[in-house]
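>>> After the sequence you'll find the predicted model.
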Amino acid sequence: MATSFFSVLINGQIESGHFASYDNIYLKFSFVHGPDWAVVAGVEEGITQQSLSNLFFSRGDPRKAGCVWNFPIDLAFKSTNAYGWPQMLMTVYGPDLLGRDVVRGYGVVRVPRVPGIHTLEVPMFVPLASTTLNGFLSWASGRLPEFRDVRFIAGNEGREVTTVRSQGIVKVTLNVGTKDMERFGYVVRSLTGK
């Protein structure tokens, strides 16, 4: 009996984050996908524990220090169409000088389409104020610019007018498996090319 859908299986972990001047940070993640996709097992969104920087193990060099989460990811999708391939959205938070949680970085990565183990370094960014005055007011009030809906970073609409600054890297390891994609006409090759 032929299946009426194909499957994409994802497991792995959110390993670490490297933010040179920030500490005691945590990460919220979620997966977004197209309308033909459905989650059949696992959790689509989550939040890691807070992590202090391992400055001691970086031999005092803050550029090499990172926060380690090792947070597990385990998820299975089914679909009939590759349009809207899953993407993982990440938002890193940390305390400001007054102890309020503020955004320290946004990032998005498309789940690799090739089966196998993938180690990804996701560049993070933060939005900047639209004017110098707004930048000063946000700094003075402690309310830094942030997106109303984090799903905005996964799309194209409105991104061309958004000014951002690079800020940190998050390391993610994903083990991707697929099933029955060939029946729908998709060519799937492993990392070895076979």
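The structure has been received and is ready for your questions.
>>> contacts and neighbour counts: CA atoms only from here.
Will do.
>>> Please, where are all the strands along this protein?
Along the chain, counting by DSSP state E, strands occupy 6-18, 26-32, 38-42, 45-47, 67-79, 87-95, 101-110, 116-127, 164-179.
>>> Off-centre distance for the fifth one?
Once both centres are worked out by C-alpha atoms, centre = their mean, to the nearest Å, strand 67-79 turns out to sit 10 Å from its chain's centre.
>>> for stretch 94-102, same thing?
When C-alpha coordinates are averaged (C-alpha atoms, centre = their mean), stretch 94-102 and its chain have centres 21 Å apart.
>>> Repeat that for stretch 145-162.
On C-alpha atoms, centre = their mean, the centre of stretch 145-162 falls 14 Å from that of its chain.
>>> just to revisit the earlier point, out of the strands of the chain, nearest to Ser53?
Nearest to Ser53, of all these, is strand 67-79, at 4.6 Å by C-alpha to C-alpha.
>>> what helices or strands is that closest one leaning on?
strand 6-18, strand 38-42 (3 or more C-alpha pairs under 8 Å, 6 or more residues apart in numbering; DSSP states H and E).
>>> In the shortest one, which of the residues would be classed as buried?
Read it as strand 38-42. For strand 38-42, burial by neighbour count (16 or more other C-alpha atoms under 10 Å) applies to Val39.
>>> could you give the angle of that strand to strand 26-32?
Per axes from the mean of the first three to the mean of the last three C-alpha atoms, to 10 degrees, the angle that strand 38-42 makes with strand 26-32 is 140 degrees.
>>> got a list of contacts for strand 38-42?
For strand 38-42, the external contacting residues (C-alpha atoms under 8 Å, 6 or more residues apart in numbering) are Asp74, Leu75, Ala76, Phe77, Lys78, Ser79.
>>> give the contact list for the last one.
If I follow you right, that is Ser79. Phe5, Phe6, Ser7, Asp36, Trp37, Ala38.
>>> Please, a ChimeraX command that selects the buried ones among these?
Buried subset of those, written as a ChimeraX selection, criterion 16+ other C-alpha under 10 Å:
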select :5,6,7,37
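>>> Comparison target below:
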Amino acid sequence: INGEQIQQQQQNIFQKNDNPKAFFFGQIVGGVNFDNSNGLFCEMVIEIGPKWKLKNCLQQPQIIQQNLIESIQTQTAYADQNNLFLWSHPFDFEFETSTVNGWPKAIFKVWNVDYHNKIDIVSYGIMNFPNHQGFHKIKINTWSPLGNWQYGNQQIFLGNQARLSNLDFVKYHEDKDSILGQSNGQIIVEFD
């Protein structure tokens, strides 16, 4: 191999890997201050921009629709004496992109499992991924939709919680003002 061939190989390497990559790894630590004596688990859906691609992650992701990736569901945990639902669920994502527009964000859904093994939604939350390196501990405030008087009666007599039919209510603040909701617990996420 002569110097010209080495230079050509180096140029090929740089041409193949010209898109920047973003790496995010850490864990969903748990949930705190949820008014719940049953088990809780958490689901995380990632939204990315159209020029972002998920290249690698710990678990096999499921593409829900364009730019929405269902990636993590924790195990069910029960509150300790400090009202902490400990999930300690790891994540590791590698994205490739050509722009910072459409930076990843996570939409969280917290689910309840009662003593009859009935599963129902408890609350929703949203978080933008950190945009600089280092350790980050983020507390995500969650909220629950209240619904109308019919849902209120169903919640009292059947234990059914009002649900969102579209996650856009969680993502876009101007739409959230059109529905009734109440604050709920917090989800703790750590990035390393």
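Arrived safely, thanks for sending. Predicted, not measured: the structure shown is a model, and the values here were computed from it.
>>> TM value for the aligned chains?
TM-score of the superposed chains, computed with TM-score structural alignment, normalised by the length of structure 2, equals 0.77; 166 aligned residues with a C-alpha RMSD of 2.1 Å.
>>> okay, the contacts of strand 38-42 of structure 1 in JSON lines with distance to Gly66 of structure 1 next?
Putting the contacts of strand 38-42 of structure 1 into JSON lines (distance: C-alpha to C-alpha, whole Å) gives the following:
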{"residue": "Asp74", "distance to Gly66 of structure 1": "24"}
{"residue": "Leu75", "distance to Gly66 of structure 1": "26"}
{"residue": "Ala76", "distance to Gly66 of structure 1": "29"}
{"residue": "Phe77", "distance to Gly66 of structure 1": "31"}
{"residue": "Lys78", "distance to Gly66 of structure 1": "35"}
{"residue": "Ser79", "distance to Gly66 of structure 1": "37"}
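>>> what about burial for those, which qualify?
Buried among the contacts of strand 38-42 of structure 1 (16+ other C-alpha under 10 Å): Leu75, Ala76, Phe77, Lys78, Ser79.
>>> Spatially, what comes nearest to the counterpart of Ile179 of structure 2 in structure 1 if we skip its sequence neighbours?
In structure 1, Ile179 of structure 2 lines up with Thr162, judged by TM-score structural alignment. Leaving aside its sequence neighbours, Thr162 of structure 1 sits nearest to Pro127 (C-alpha to C-alpha, 6 or more residues apart in numbering; 7.1 Å).
>>> and the aligned partner of the one you found in structure 2, what does it touch?
Under the alignment (TM-score structural alignment), Pro127 of structure 1 maps onto Pro145 of structure 2. Contacts for Pro145 of structure 2 (C-alpha under 8 Å, 6+ apart) come out as Ser123, Ala162, Arg163, Leu164, Ile179, Leu180, Gly181, Gln182.
>>> can I get those residues in a markdown table with distance to Thr74 of structure 2 and neighbour count?
Shown next, in a markdown table, are these (distance: C-alpha to C-alpha, whole Å; neighbours: other C-alpha atoms under 10 Å):
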| residue | distance to Thr74 of structure 2 | neighbour count |
| --- | --- | --- |
| Ser123 | 15 | 27 |
| Ala162 | 22 | 21 |
| Arg163 | 20 | 17 |
| Leu164 | 21 | 16 |
| Ile179 | 28 | 12 |
| Leu180 | 28 | 12 |
| Gly181 | 25 | 15 |
| Gln182 | 24 | 10 |
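>>> Cys67 of structure 1: which of the helices and strands packed on strand 67-79 of structure 1 is closest?
strand 6-18 (5.2 Å).
>>> which helices and strands does that closest one pack with?
Looks like strand 6-18 of structure 1 contacts strand 67-79, strand 164-179 (3+ C-alpha pairs under 8 Å, 6+ apart).
>>> and Ser21 of structure 1, how far is that from Ser53 of structure 1?
Distance from Ser21 of structure 1 to Ser53 of structure 1, counting by C-alpha to C-alpha, to the nearest Å: 10 Å.
>>> Which one's more surrounded, these two?
Ser53 (24 against 11; other C-alpha atoms under 10 Å).
>>> Surely that one touches Cys67?
Yes - between Ser53 of structure 1 and Cys67 there is a contact at 4.6 Å, judged by C-alpha atoms under 8 Å.
>>> Please enumerate the shared neighbours of these two.
In contact with both Ser53 of structure 1 and Cys67: Asp23, Asn24, using C-alpha under 8 Å, 6+ apart.
>>> And for Ile138 of structure 2, nearest residue in space, chain neighbours not counted?
Using C-alpha to C-alpha, 6+ apart, the closest residue to Ile138 of structure 2 is Val189 (5.2 Å).
>>> Show me what that neighbour lines up with in structure 1.
Val189 of structure 2 maps onto Val172 in structure 1, by TM-score structural alignment.
>>> I'd like the distance between the equivalent of Phe24 of structure 2 over in structure 1 and Val126 of structure 1.
Aligned counterpart of Phe24 of structure 2 in structure 1: Ile10 (TM-score structural alignment). Per C-alpha to C-alpha, Ile10 of structure 1 is found 27 Å from Val126 of structure 1.
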